[in-house]
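Chemist: Starting from these lines, generate the structure:
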Amino acid sequence: MMRRLGAEYGIGVADAHALWKQELAAGKTPESLLLNNINHPNDYGHGVYFSAFADLLGD
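Modeler: You can find the predicted model right below:
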């Protein structure tokens, strides 16, 4: 839905969730991405979010 709305309105969508899932599929554990093991990313987890935003900026 977010991607569809982004395309419809010409707004970039930073899909951090997709990258997060890729990290988990590659063998990372949720605990290795979270600072409090509940919902707050650690430095590595913040890097995942940064990557999602950086993708919007291009090369």
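Chemist: only C-alpha atoms for contact and neighbour calcs from this point on.
Modeler: Noted.
Chemist: This structure: strands as residue ranges?
Modeler: With DSSP state E, there are no strands along the chain.
Chemist: What distance do you get for Trp20 to Pro30?
Modeler: From Trp20 across to Pro30, the span is 9 Å (C-alpha to C-alpha, to the nearest Å).
Chemist: again, but for Tyr9
Modeler: Distance from Tyr9 to Pro30, by C-alpha to C-alpha: 33 Å.
Chemist: Now show me the structure for the sequence below, then we'll compare the two:
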Amino acid sequence: MAALAQTTFPQQPTGAAVNHARIEARLTATPQARTGASHFAALGPAGQQIDGA
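Modeler: Presented below is the predicted three-dimensional model:
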């Protein structure tokens, strides 16, 4: 519980809003955004597609 003591009041509603958005996206099956390839994946062969999943 020590981490909660260091959280200031404006950070608590922000964290709750982010959690709410994540839960809503999960319940409505909203697709997640695609992210770029990692630096390690970028070292792979040029013609090979690497899926992040």
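Chemist: TM-score of the superposed pair?
Modeler: Superposed pair, TM-score by TM-score structural alignment, normalised by the length of structure 2: 0.31. Supporting alignment: 29 aligned residues with a C-alpha RMSD of 2.7 Å.
Chemist: longest single helix anywhere in structure 2?
Modeler: helix 11-27 (DSSP state H).
Chemist: To clarify, my last question referred to structure 1.
Modeler: Max-length helix for structure 1 by DSSP H is helix 43-57.
Chemist: Remind me what that one packs against, helices and strands.
Modeler: When contacts are defined as 3 or more C-alpha pairs under 8 Å, 6 or more residues apart in numbering; DSSP states H and E, helix 43-57 of structure 1 sits against helix 16-25, helix 30-33.
Chemist: Make JSON lines out of these and add distance to Gly45 of structure 1.
Modeler: Shown next, in JSON lines, are those (distance: least, C-alpha to C-alpha, whole Å):
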{"stretch": "helix 16-25", "distance to Gly45 of structure 1": "8"}
{"stretch": "helix 30-33", "distance to Gly45 of structure 1": "5"}
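Chemist: ok, and the closest non-adjacent residue to Leu19 of structure 1?
Modeler: Val48 (6.6 Å; C-alpha to C-alpha, 6 or more residues apart in numbering).
Chemist: from memory the one you found sits against Ala18, does it?
Modeler: No. Taking contacts as C-alpha atoms under 8 Å, Val48 of structure 1 lies outside contact range of Ala18: 9.8 Å.
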